[in-house]
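*Asks:* with the input below, show me the fold.
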Amino acid sequence: MGGHLKRLEEDYELIAKKRPILAREGTQNLRYEITDHFLRFWFRYFEKYSSLIEISNFKALANIIKNDYTTYSGISLEYYFRQRMEESQEYRKIGSWWRSKGNPCEIDIVGIYTDNKKAVIAEVKRQQKNFKPELLQKKEEIIRNKILSTYEIQSKCLSMEDM
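*Replies:* Have a look, this model is predicted:
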């Protein structure tokens, strides 16, 4: 399986291996994600629910897509903001951060600025009203203790209003 993943990643650039930002290269805490937007949509809905397509139950598939749209579009919104941050050329590293052991915690976007010891952490929400500042504050404390102890951290919410 490893050889296939390597080819998909290096030769075809269809998947990417993701580690938490500032994690060491050899860490086992990694995820694979589909990099192509069309294929990500395809595998999330058409491949997963191919049995509905086989029996022409398109209405059920449409309902599944409709009900999951907010989650799927939120993920796409994260990609949008990451790309915007990359294009700004203000950062030397951009990624996500998570820990799976103990008390799970995940931060949507972490950006390390090119100069000084500054970082930004961002929670991405489709609507600003769904943002819980106290939850991001807790996550900020966790990431500060784990990897950003020497950084000045700015935390914020990014939503469709910031597009």
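
*Asks:* please count neighbours and contacts with C-alpha atoms only from this point.
*Replies:* Will do.

*Asks:* residues contacting residue 57?
*Replies:* Applying CA atoms under 8 Å, 6 or more residues apart in numbering, one finds that residue 57 lies in contact with no residue.

*Asks:* any idea how far residue 51 is from it?
*Replies:* Here the criterion is CA to CA, to the nearest Å. By it, residue 57 lies 9 Å from residue 51.

*Asks:* joint contacts of the two?
*Replies:* In contact with both residue 57 and residue 51: no residue, using CA under 8 Å, 6+ apart.

*Asks:* here is the second sequence; please produce its structure so I can put it next to the first one:
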Amino acid sequence: MTQIFKEAKQPLLNRDDHFFKIQPLGPEYLRQILQDNQLWSAERLLQWWCLSGGIPKYLEWLLNAGQKPFDTLICASSPLIEEGLHRLVEDFGAEQRTYFSVLAAIANGYTSRARIENYLDMGVGPVLEKLEAEFDIIAKQRPIHAKDNSRDVRYSLVDPFLQFWFYFIHANRSAVEMENYDYIRSIIARDFETFSGKQLESLFVALLKQSSQFNRIGGYWDNKGEHEIDIVAINDLEKRLLVVEVKRQFKRFKPEQLATKTEHLLQKIDCAGYAVEQRCFALDNLEQVFAEFQPQGARPMVESQGSAV
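*Replies:* Below is the predicted model of the structure:
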């Protein structure tokens, strides 16, 4: 539908009366589903976020998978194994190999155009443009102080599920072809904690967005890629600036380091007179963050039930 109405060469370009973009369910809905099924824990919420991105179809898979979803979903009969192919191949057509290579590079941490091109040894400008504008699979990220025409751009996969699929399934396609699912489960057991720690940031960003407390949310890094801040959330109406370091464990948070980074941020951003709050968001205080940034009408947090996977 996007191509029919938005593609420059299509006869129906901009002739749509209304264009609805169906969004995945936010973190608040995932929390409610987990609580309703006596499965709630902070660790499991992060796991479900990585494996579903809030897409109901994948949440149904997770509910049916039980206490240990990797044992159930990483096998020959699982729909998860081929889901990335089924979702993307038809849209990508003959160029699928190039698109998949670029998405795999981004999923594995090559997030700037220069790094992607060096990694793949090919130009990717038109591919990145199509993946963002036509397919809505990747998004540009600029430092929160940067102008819209800034070339300081990083790319990310919009859907956490595709991030997981490219990182663990597509990257081990040889093992998939040999149906060596024990190997893939071993890789997940070894790397998922590190992988999910990085995805925890996207979970908190989604949580802040659904709270509707801020009009600008992004990250910060300087032109050398240093002094990086995970999340910067701004409410210009209330003159409020929230600076967040994301950690899996709160004990690893070093307030003095965040304070130094915040000083660099304040030199770049026009927020004179704003109240600045510096925080650490972690799995340890996830319930507190949920309670503080719940959308209106959300159910209050209840005592945790069940155990972490």
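
*Asks:* which one is the residue in the first structure that residue 208 of the second structure lines up against nearest to, not counting chain neighbours?
*Replies:* Aligned by TM-score structural alignment, residue 208 of the second structure pairs with residue 85 of the first structure. Nearest non-adjacent residue to residue 85 of the first structure, counting by CA to CA, 6 or more residues apart in numbering: residue 91, 7.3 Å away.

*Asks:* got the contact list for the one you found?
*Replies:* By CA under 8 Å, 6+ apart, the residues touching residue 91 of the first structure are 85, 111-114.

*Asks:* which residues in the stretch 1-150 of the second structure form strands?
*Replies:* With DSSP state E, counting those that start in this stretch, the ranges of strands along the stretch 1-150 of the second structure come out as 138-141.

*Asks:* how about the helices in it?
*Replies:* Ranges of helices in the stretch 1-150 of the second structure, per DSSP state H, counting those that start in this stretch, are 2-6, 27-36, 42-52, 56-65, 69-73, 80-92, 96-107, 113-120, 125-133.

*Asks:* list the helices and strands the last one packs on?
*Replies:* Packing contacts for helix 125-133 of the second structure, counted by 3 or more CA pairs under 8 Å, 6 or more residues apart in numbering; DSSP states H and E, involve helix 96-107, strand 138-141.

*Asks:* equivalent analysis for the second one, please.
*Replies:* With contacts defined as 3+ CA pairs under 8 Å, 6+ apart, the packing partners of helix 27-36 of the second structure are helix 42-52, helix 181-211.

*Asks:* again, only this time at 10 Å
*Replies:* helix 42-52, helix 56-65, helix 181-211, helix 286-292 (3 or more CA pairs under 10 Å, 6 or more residues apart in numbering; DSSP states H and E).

*Asks:* now do the buried residues in that helix.
*Replies:* Across helix 27-36 of the second structure, burial judged by 16 or more other CA atoms under 10 Å covers 27-28, 30-35.

*Asks:* tabulate those residues in JSON lines, adding columns for distance to residue 275 of the second structure.
*Replies:* Conversion of the buried residues of helix 27-36 of the second structure to JSON lines gives the following (distance: CA to CA, whole Å):
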{"residue": "27", "distance to residue 275 of the second structure": "27"}
{"residue": "28", "distance to residue 275 of the second structure": "27"}
{"residue": "30", "distance to residue 275 of the second structure": "31"}
{"residue": "31", "distance to residue 275 of the second structure": "30"}
{"residue": "32", "distance to residue 275 of the second structure": "32"}
{"residue": "33", "distance to residue 275 of the second structure": "35"}
{"residue": "34", "distance to residue 275 of the second structure": "35"}
{"residue": "35", "distance to residue 275 of the second structure": "35"}
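
*Asks:* picking that back up, any idea which of the helices of the stretch 1-150 of the second structure is most buried?
*Replies:* Mean neighbour count (mean count of other CA atoms under 10 Å) peaks for helix 42-52 among those, with a mean of 22.

*Asks:* from residue 47 of the second structure, how far off is residue 119 of the second structure?
*Replies:* Taking CA to CA as the measure, residue 119 of the second structure falls 29 Å from residue 47 of the second structure.

*Asks:* out of the helices of the stretch 1-150 of the second structure, nearest to residue 188 of the second structure?
*Replies:* Evaluated over these, closeness to residue 188 of the second structure peaks at helix 69-73, with 8.3 Å, by CA to CA.

*Asks:* where in the first structure does the closest one align, residue-wise?
*Replies:* The aligned range for helix 69-73 of the second structure in the first structure is empty, by TM-score structural alignment.

*Asks:* so what touches that helix?
*Replies:* For helix 69-73 of the second structure, the surrounding residues in contact (CA atoms under 10 Å, 6 or more residues apart in numbering) are 47-48, 51, 61-66, 78-81, 181-182, 184-185, 188-189, 309.

*Asks:* SS state for the aligned partner of residue 156 of the first structure in the second structure?
*Replies:* By TM-score structural alignment, residue 156 of the first structure lines up with residue 279 in the second structure. Following DSSP: H, G, I helix; E, B strand; the rest coil, residue 279 of the second structure is assigned to strand.

*Asks:* so what's residue 279 of the second structure up against?
*Replies:* So residue 279 of the second structure contacts 231, 242-246, 253, 255, 258 (CA under 10 Å, 6+ apart).

*Asks:* in these, find the pair that's most separated.
*Replies:* So, the contacts of residue 279 of the second structure by CA to CA: farthest apart are 242 and 253, at 16.0 Å.

*Asks:* give the aligned range of stretch 4-12 of the first structure in the second structure.
*Replies:* Under TM-score structural alignment, the match for stretch 4-12 of the first structure is residues 127-135.

*Asks:* wait, isn't residue 18 of the first structure in contact with residue 32?
*Replies:* Yes: in terms of CA atoms under 10 Å, residue 18 of the first structure counts as a neighbour of residue 32; the distance is 5.9 Å.

*Asks:* out of the two, which sits in the busier spot?
*Replies:* Counting neighbours by other CA atoms under 10 Å for residue 18 of the first structure and for residue 32 shows that residue 18 has the greater number, 15 against 12.
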